[in-house]
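Peer 1: A predicted structure for the sequence below; I have some questions about it.
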Amino acid sequence: MSRLGPWLTLAAVGVLGGTLFVVNMAQDTTTSTEAVAPPPTAATTQATAQDETAATPFPAEADYVGTTSLASGATLTLAITVEGEKAIAYACDGVAIESWLDGPAEAGTLRLTGKNAASFDGDFDGDAVTGSLAIGGKQWTFTAAPVQPPAGLYVYEAAGVRQSWITDGAGRVTGVQRAADGTTTPAPALRPDGTATVAGAEVTATKVSGGDDVG
């Protein structure tokens, strides 16, 4: 009787077991590779964030007005006027605080600057402009809603004295008069037709648009 039979049987079992082990390993490797997704790259994450926060472009011409409360109890009003890729903003409290700013209006974003390190950074969401205004080391958050004429920003200047007014969507007016020496006082009343009495004379204010040169 041959003694090779048992050995051949064991060898066959060993080969079969090895083959099954290799097959199982291959299946496990394939399953593991398919289950683990590659981590997102920094570029992909940044692109996604930019897509989600992309601002809406401004209309060709538009005006926006917003207000915020001051610690003193007074109201600070901000007017923004956009024309093409330029914008002008004016903020005042109707008594002493005032600031003119200008800069680009590109891709729904405003980065405006003015004298004495004044700045306004804002974004357009398709309706209103929301952003942060800084004047004299103080900072306020604004949401400026769209307004239609005659609402908007107006100015009149003569003999070195400038009157600046903001008319909101409800017809309320706030403004500041700046004298040649830089002192400020409340501006004379501006009527709905854009006229005012300045130093005893009847004058017509000019409506400001984003492409003008004022400030």
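Peer 2: That came through, no problem. Residues are numbered from 1 along each chain as shown.

Peer 1: Only C-alpha atoms from now on, for both contacts and neighbour counts.
Peer 2: Will do.

Peer 1: got a list of what the residue positioned nearest the centre of the chain touches?
Peer 2: Nearest to the geometric centre of the chain sits residue 123, at 1.7 Å (CA atoms, centre = their mean). Listed by CA atoms under 8 Å, 6 or more residues apart in numbering, the contact partners of residue 123 are 55, 108-110, 129-131.

Peer 1: Just send those residues back as CSV, with secondary structure and neighbour count too.
Peer 2: What follows is the contacts of residue 123, written out as CSV (DSSP: H, G, I helix; E, B strand; the rest coil; neighbours: other CA atoms under 10 Å):
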residue, secondary structure, neighbour count
55, coil, 16
108, coil, 19
109, strand, 22
110, strand, 28
129, strand, 24
130, strand, 20
131, strand, 18
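
Peer 1: Residue 132 and residue 174: what is the separation?
Peer 2: Using CA to CA, to the nearest Å, residue 132 is found at 20 Å from residue 174.

Peer 1: Out of these two, name the residue with the larger neighbour count.
Peer 2: residue 174 (25 against 14; other CA atoms under 10 Å).

Peer 1: which is the next helix or strand following the helix or strand hosting the more buried one?
Peer 2: Using DSSP states H and E, residue 174 maps to strand 173-178. Counting by DSSP H and E, the next helix or strand C-terminal to strand 173-178 is strand 184-186.

Peer 1: Pull the distance from that next one to the chain's centre.
Peer 2: Computed by CA atoms, centre = their mean, to the nearest Å, the chain-centroid distance of strand 184-186 equals 30 Å.

Peer 1: what's the answer for stretch 51-58, then?
Peer 2: On the basis of CA atoms, centre = their mean, stretch 51-58 sits 9 Å off its chain's mean C-alpha point.

Peer 1: same question, stretch 169-178
Peer 2: Using CA atoms, centre = their mean, the offset of stretch 169-178 from its chain centre is 24 Å.

Peer 1: Do me a favour and get the end-to-end distance for it?
Peer 2: With CA to CA, one end of stretch 169-178 sits 25 Å from the other.

Peer 1: Just the buried residues of it, please?
Peer 2: Neighbour-count burial for stretch 169-178, with 16 or more other CA atoms under 10 Å as criterion, is recorded at 169, 173-178.

Peer 1: Next up, a structure to set beside the first:
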Amino acid sequence: MKRPGPLLTLLAGLLLGVFMLSLNATTGTKNASSYRGESPGVTVSPNPTPSSSPTKAAPPPSPSPTTSPVTNADYAGRTDDHSSAVAVSLRDGKAIAYFCDGRDKESWLKGDVKDDGTMKLTGKNGAELNGALKDGQRIRGTVDLGGQQYGFTADKAVKPSGLYRATATVRGAKLDGGWIVLPGGKQVGILDRDGKPSAAPRIDPETGAVTIDGQTLTARPVTP
């Protein structure tokens, strides 16, 4: 049998070499592609906690309705049973009142007046006046005195109506007089002489002059 020639042998070697080169190139490319495809591990951050919805601010409270300060004025009137008189003087949120039956029962009371016109005034021996200003024209309330309660209405007074008082020492006696001049001119008052009450003499409502035991005194308007 005839041996293949050197040329055929050389051709076979060349073909084998080309095949091996081609195989290496394909393998290298595949490995490179595989390497590039394997991306390093990535640490995934947890989703940030969604911020809570902002709290809706509460609407500001509605402002309280304002009330006008009580006007300075004087009030005078009678109890519901017409047995006694009541006068109240208001000045700058303060009040002084006088309850008097014109014979032997009386009481001076004082206290604060709220912006809404209500008042609670107190006097000696547990005396108390509770009242409320109505439309700036009158005071409606009660007086508790000596275990009795008296309802009253005191209308706004125009001078000379109102509340008056005089104190003095005459012939060694200590005098303390209180007068309520009602609308229409009628007067109700008590003169306390050394702790003994009695009906008070009339005063001149225009000047406040009053004669007691032969001496002329001046009863002046009372304010807190």
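Peer 2: Received it, and whenever you're ready, just let me know what you need. For clarity, every value in this text was computed on a predicted model and none was experimentally measured.

Peer 1: that older thread, where does the corresponding residue of the second structure for the residue nearest to the centre of the first structure land in three-state SS?
Peer 2: Under the alignment by TM-score structural alignment, residue 123 of the first structure pairs with residue 132 in the second structure. Using DSSP: H, G, I helix; E, B strand; the rest coil, the structure places residue 132 of the second structure in strand.

Peer 1: Could you do residue 126 of the first structure as well?
Peer 2: coil.

Peer 1: OK, contacts around it?
Peer 2: Residue 126 of the first structure neighbours (CA under 8 Å, 6+ apart): 55-58.

Peer 1: which among these end up buried?
Peer 2: Going by neighbour count (16+ other CA under 10 Å), the contacts of residue 126 of the first structure have 55, 57-58 buried.

Peer 1: Residue 114 of the first structure: which of the residues you listed is nearest?
Peer 2: residue 58 (21.1 Å; CA to CA).

Peer 1: distance of residue 157 of the first structure from residue 146 of the first structure?
Peer 2: The spacing between residue 157 of the first structure and residue 146 of the first structure, counted by CA to CA, is 26 Å.

Peer 1: on that earlier part again, can you lay out the buried residues of stretch 169-178 of the first structure as JSON lines showing distance to residue 67 of the first structure?
Peer 2: Compiled in JSON lines, those are given as follows (distance: CA to CA, whole Å):
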{"residue": "169", "distance to residue 67 of the first structure": "12"}
{"residue": "173", "distance to residue 67 of the first structure": "12"}
{"residue": "174", "distance to residue 67 of the first structure": "11"}
{"residue": "175", "distance to residue 67 of the first structure": "13"}
{"residue": "176", "distance to residue 67 of the first structure": "15"}
{"residue": "177", "distance to residue 67 of the first structure": "19"}
{"residue": "178", "distance to residue 67 of the first structure": "21"}
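
Peer 1: of the residues you listed, closest to residue 32 of the first structure?
Peer 2: For these, the nearest to residue 32 of the first structure is residue 169 (62.5 Å; CA to CA).

Peer 1: Residue 113 of the first structure pairs with which position in the second structure?
Peer 2: Aligned by TM-score structural alignment, residue 113 of the first structure pairs with residue 122 of the second structure.

Peer 1: In contact with its match, which residues?
Peer 2: Residues near residue 122 of the second structure by CA under 8 Å, 6+ apart: 109-111, 128-129.

Peer 1: hmm, back to that, more neighbours: residue 157 and residue 146 of the first structure, which one.
Peer 2: Of the pair residue 157 of the first structure and residue 146, residue 146 is the one with more neighbours under other CA under 10 Å, namely 21 against 16.

Peer 1: which residue ranges form the helices in the first structure?
Peer 2: 4-35, 42-53 (DSSP state H).

Peer 1: Now the ones you listed in TSV, please, with extra columns for distance to residue 152 of the first structure.
Peer 2: Converted to TSV, the helices of the first structure look like this (distance: least, CA to CA, whole Å):
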stretch	distance to residue 152 of the first structure
helix 4-35	59
helix 42-53	28
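
Peer 1: For those, please prepare a markdown table with the additional fields mean neighbour count and distance to residue 151 of the first structure.
Peer 2: Below are the helices of the first structure laid out as a markdown table (neighbours: other CA atoms under 10 Å; distance: least, CA to CA, whole Å):
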| stretch | mean neighbour count | distance to residue 151 of the first structure |
| --- | --- | --- |
| helix 4-35 | 11 | 60 |
| helix 42-53 | 10 | 30 |
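
Peer 1: Against residue 118 of the first structure, how distant is residue 75 of the first structure?
Peer 2: Using CA to CA, residue 75 of the first structure is found at 18 Å from residue 118 of the first structure.

Peer 1: ok, of the buried ones among the contacts of residue 126 of the first structure, which one's closest to residue 35 of the first structure?
Peer 2: The closest of these to residue 35 of the first structure turns out to be residue 55 (CA to CA; 36.5 Å).

Peer 1: so that closest one touches residue 124, yeah?
Peer 2: Yes - Residue 55 of the first structure lies in contact with residue 124 (CA atoms under 8 Å); the separation is 6.0 Å.
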